[in-house]
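Asks: Would you be able to build a 3D model of this:
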Amino acid sequence: MTIEAQAVIGALYGDEGKGLMVDRLAAATSGAVVVRSNGGAQAGHTVVGEAGARHVFHHLGSGSFAGAATHFSRFFVAHPMLLLDELAALDALGVKPETSSDPRAPVTTPFDVIINQALELARGGARHGSCGLGFGETIERNLRPEFALSTKDLFRPDLQDRLVSIRDAWVPVRLAALGITALPAELAAALADETTIARFQADCAAYLDRVTLWPDRRLCERGAVIFEAAQGLLLDQDSGGFPHVTRSKTGLANMLAISAEAGITEINATYATRCYTTRHGTGLLKGEVPVLPGIKVADPTNAPNEWQGTLRLAPLDLGVLCEAIARDLALERGGIAVKAGLAVTCLDQADDGFVVADREEAMQLDPTKAAAHISDRVGLPLCAESWGPRRGDVRLCMDAAAA
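Replies: Alright, predicted model coming up:
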């Protein structure tokens, strides 16, 4: 018996239009459940509804406008403090997504945020581009069983004691390991504030009121699965340019592991890329330029900010794109079939004759023919191209063929 799932994966450094592609898939899929397969609240997937409402999805799946439910997999890092704000923002738009979580999903505490921000501030001009939300620090802490905190632990009668232990025993050890001897005044005050734990416990209680515990192995009972990856393949913890990577697997790996538990036998994956390349923070960006020839970059989501700085730009390098996708598709699949296709986004921002890099040479492409050329170079069928920020701006192409 074949049980299929769909997937959207960022092919480069993130910000490739994954939210738009998930929204499009969810609108075409009855009873969809969007599964967050990696990352956490540091994701920022923008969706503009057909009526003009705009939301940047951090926790909730990007299919929410289309009526899809959301599921946090065991690889997703929950952030109760921020989830409640996002739910309130969606409530104001009349969107109330049903939400579930695998009991094993790690949970971010205020102390992970404090350590994360202290580390980035200490790096000064050499910041890695973290969002300062504690994602990587949550992963690090959960490597220590005595300090680990997952969604199921939020029901523990000794939750307060566990949080006190994290504050009093884990934080000093972690700061010392990072070489941080003193915290900035604001962070030090938050760490010392005795109400910090009480406020967090209240957030956790409210989180549990809105999120149903549901194991990944029963995922297909929730609906037709659409995996939504966060970040991009070139930020993968195993294959990205260390140390400027995220603490998660950004491509097929987690999806395959979840599928094995849930009995999913086939994944139809869409790899998304802009028609140019962007990156936040430090790290390699091949062909980086201050201004992109033939591109009018429009990106209100990624405005310059304190933690990630200014969005960096480069022409799309077709060789880099091809290698990143090929590496992901070469993963051991454990008998799960994978079909793959390509989606090219932001074509509405390209003038006639915009530039991409192909075999170390600059090539000018006509935007109306660019997606087909890019997909041909990658060796995948073109499944979608976008000419604007809304679902209706996406042109659907042929179904992805087997990879």
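Asks: When you work out contacts or count neighbours from here on, use the C-alpha atoms and nothing else.
Replies: Will do.
Asks: Asn116 falls within a helix, correct?
Replies: Yes. Under DSSP: H, G, I helix; E, B strand; the rest coil, Asn116 falls within a helix.
Asks: show me what contacts it?
Replies: Gly132, Leu133, Gly134, Phe135, Gly136, Glu137 (Cα atoms under 8 Å, 6 or more residues apart in numbering).
Asks: For the closest residue to the first one other than its chain neighbours, which residues are in contact?
Replies: In this case it means Gly132. Closest residue to Gly132 apart from its sequence neighbours, by Cα to Cα, 6 or more residues apart in numbering: Gln117 at 5.0 Å. Going by Cα under 8 Å, 6+ apart, Gln117 touches Gly132, Leu133, Gly134.
Asks: can you confirm the first one is in a helix?
Replies: Put plainly, it is Gly132. No. According to three-state DSSP, Gly132 belongs to no helix; its state is coil.
Asks: State the distance from it to Glu194.
Replies: 22 Å (Cα to Cα, to the nearest Å).
Asks: Comparing those two, which residue is more hemmed in?
Replies: When neighbours are counted by other Cα atoms under 10 Å, Gly132 and Glu194 differ, and Gly132 comes out ahead with 22 against 11.
Asks: how about the more buried one, what does it touch?
Replies: Neighbouring residues of Gly132 by Cα under 8 Å, 6+ apart: Val113, Asn116, Gln117, Glu120, Trp307.
Asks: And this one, please, so the two structures can be compared:
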Amino acid sequence: MPAVVLVGAQWGDEGKGKITDYLAEQADLVVRYQGGNNAGHTVQVGEEEFKLHLVPSGILYPGKTCIIGNGVVVDPGVLVQELEELQRRGIDTSGLRLSLRAHLILPYHKSLDAAEEERRGAGRLGTTGRGIGPAYVDKVARTGIRVCDLLDPEEFRQKLARNLKEKNEILTRIYGHPGYSLEEILEEYLAYAWKLRPLVADTGRLVNDALRAGKKVLFEGAQGTLLDLDQGTYPYVTSSYPVAGGACVGAGVGPTAIDAVIGVVKAYTTRVGEGPFPSEARDATGDYLRRRGAEFGTTTGRPRRCGWLDAVILRHAVEVNGLTGMALTKVDVLTGLSPLRICTAYRYKGEVLREFPASLKVLQECEPIYEEVPGWEEDITGARSLAELPAGCRAYIRRLEELVGVPVDIIAVGPRRDQTVAVRDLFSR
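Replies: Predicted coordinates:
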């Protein structure tokens, strides 16, 4: 199976960075296909911790080709800084390639993001303020500026001047912002262009050539299914397509190229920002999960809302992604909690809902229906096979598989690369 897509099956923050890093050892190419530096993947290698925002997690393995695809919106200043930090820590970044077709985040995108969020007041969406949404808005409005434009100074100047005329008017007249100088942005961004030029490539061709050659390609998504622009809890979503279908559009490959889709599932549920969350635990259990699981955003540091595992959400993720398997993360965090609860359905005005509703008004009024299962007390961080996990843990995993209808292929029993139980070999099965 040369092509595997890794997607978040909940509201993001499922531990995709660790799983991508684990699978990247077998892959030839690792491709990030959507989102921007609003995402953050934390990878722990031995005693070292790496926080990645734009660079694919496979960069931590020497000799891997890592690609930032056309579906990603790129803040070049953040990318340069991230590369310099990795290099400072001894990581070889020469295998990174950046798509010519990727769109740029510009300073006015970040200002508009912050101003629009502030104006929403109580209806705020909980954005990171990093300009992701406004950059995607420009992409859809066909006024975006791409990496290929940045490499052509005259083309970049013309497009930037055109955009600044409109953006400065919006910023000054509506939001009271002083606006931006064309020359200052040009000076800053053309310096980034000089640094990034050696990395830029037609990445879609690179990926397709690799697939034709039978190489192993891992597609890495950011955020999660319920933050997908179409399939998530709209409008409390991101501005791109984290679902598996987004890998095709965001990397430039056809759907027939994909062999397997793995949903990364946290052993409980978390989300950041606003919006309904039926299985949220607003009690000591939620505090326990947050503290024990270190549930604070990689990018923002914001505390995550925590709750019990929600099988309704996961069945939705199975359907819209076509999941062929799951990678279950942070199972060790549940040690010592008993009984464990799994939300199997919702109750809405006396009706039992087993499918995830589209309406946020309905979702807001849903009450979780829980099934209780025994927990376990044994430390599982040293387990390296399914047989080494305690009976209670194995029963929890089996019940999850029964409720959502797909197998668990990987189990993360700790944050380190080696704290992983491989149930199946994804690239060869």
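Asks: Drop the TM-score for these two in here.
Replies: Scored by TM-score structural alignment, normalised by the length of structure 1, the superposition of the two chains gives a TM-score of 0.85; 377 aligned residues with a Cα RMSD of 2.8 Å.
Asks: before we move on, the earlier item: looking at the contacts of Gln117 of structure 1, which one is closest to Asp91 of structure 1?
Replies: Leu133 (22.8 Å; Cα to Cα).
Asks: The counterpart of that closest one in structure 2: what's its closest spatial neighbour, skipping adjacent residues?
Replies: Alignment note (TM-score structural alignment): Leu133 of structure 1 maps to Arg130 of structure 2. Nearest residue to Arg130 of structure 2 in three dimensions, chain neighbours excluded: Lys110, at 5.1 Å (Cα to Cα, 6+ apart).
Asks: Aligned counterpart of that neighbour in structure 1, please.
Replies: Counting by TM-score structural alignment, Lys110 of structure 2 corresponds to Val113 in structure 1.
Asks: The match of Leu133 of structure 1 contacts Asn38, doesn't it?
Replies: Yes. With contact defined as Cα atoms under 8 Å, Arg130 of structure 2 reaches Asn38; the gap is 6.4 Å.
Asks: tell me which of the contacts of Asn116 of structure 1 is nearest to Arg327 of structure 1?
Replies: Nearest to Arg327 of structure 1 among those: Gly136, at 23.8 Å, using Cα to Cα.
Asks: list the buried ones in the strand or helix carrying the closest one?
Replies: Here Gly136 of structure 1 sits within helix 135-141, counting by DSSP states H and E. Under the neighbour-count criterion of 16 or more other Cα atoms under 10 Å, helix 135-141 of structure 1 has Phe135, Gly136, Glu137, Thr138, Ile139, Arg141 buried.
Asks: Equivalent analysis for stretch 166-178 of structure 1, please.
Replies: Ile166, Arg167, Trp170, Val171, Arg174, Leu175.
Asks: how about the helices in the stretch 51-200 of structure 2?
Replies: Per DSSP state H, counting those that start in this stretch, the stretch 51-200 of structure 2 carries helices over the ranges 76-88, 107-120, 132-141, 147-150, 153-175, 182-196.
Asks: Can you tell me which of the contacts of Gly132 of structure 1 is nearest Arg156 of structure 1?
Replies: Sorting the contacts of Gly132 of structure 1 by how near they are to Arg156 of structure 1, with Cα to Cα, puts Val113 at the top with 22.0 Å.
Asks: Could you measure from the closest one over to Ala253 of structure 1?
Replies: Taken as Cα to Cα, the span from Val113 of structure 1 to Ala253 of structure 1 is 27 Å.
Asks: Can you get me the start-to-end distance on stretch 7-15 of structure 1?
Replies: End-to-end for stretch 7-15 of structure 1, by Cα to Cα: 16 Å.
Asks: corresponding residue for Phe50 of structure 2 in structure 1?
Replies: So, by TM-score structural alignment, Phe50 of structure 2 is matched to His55.
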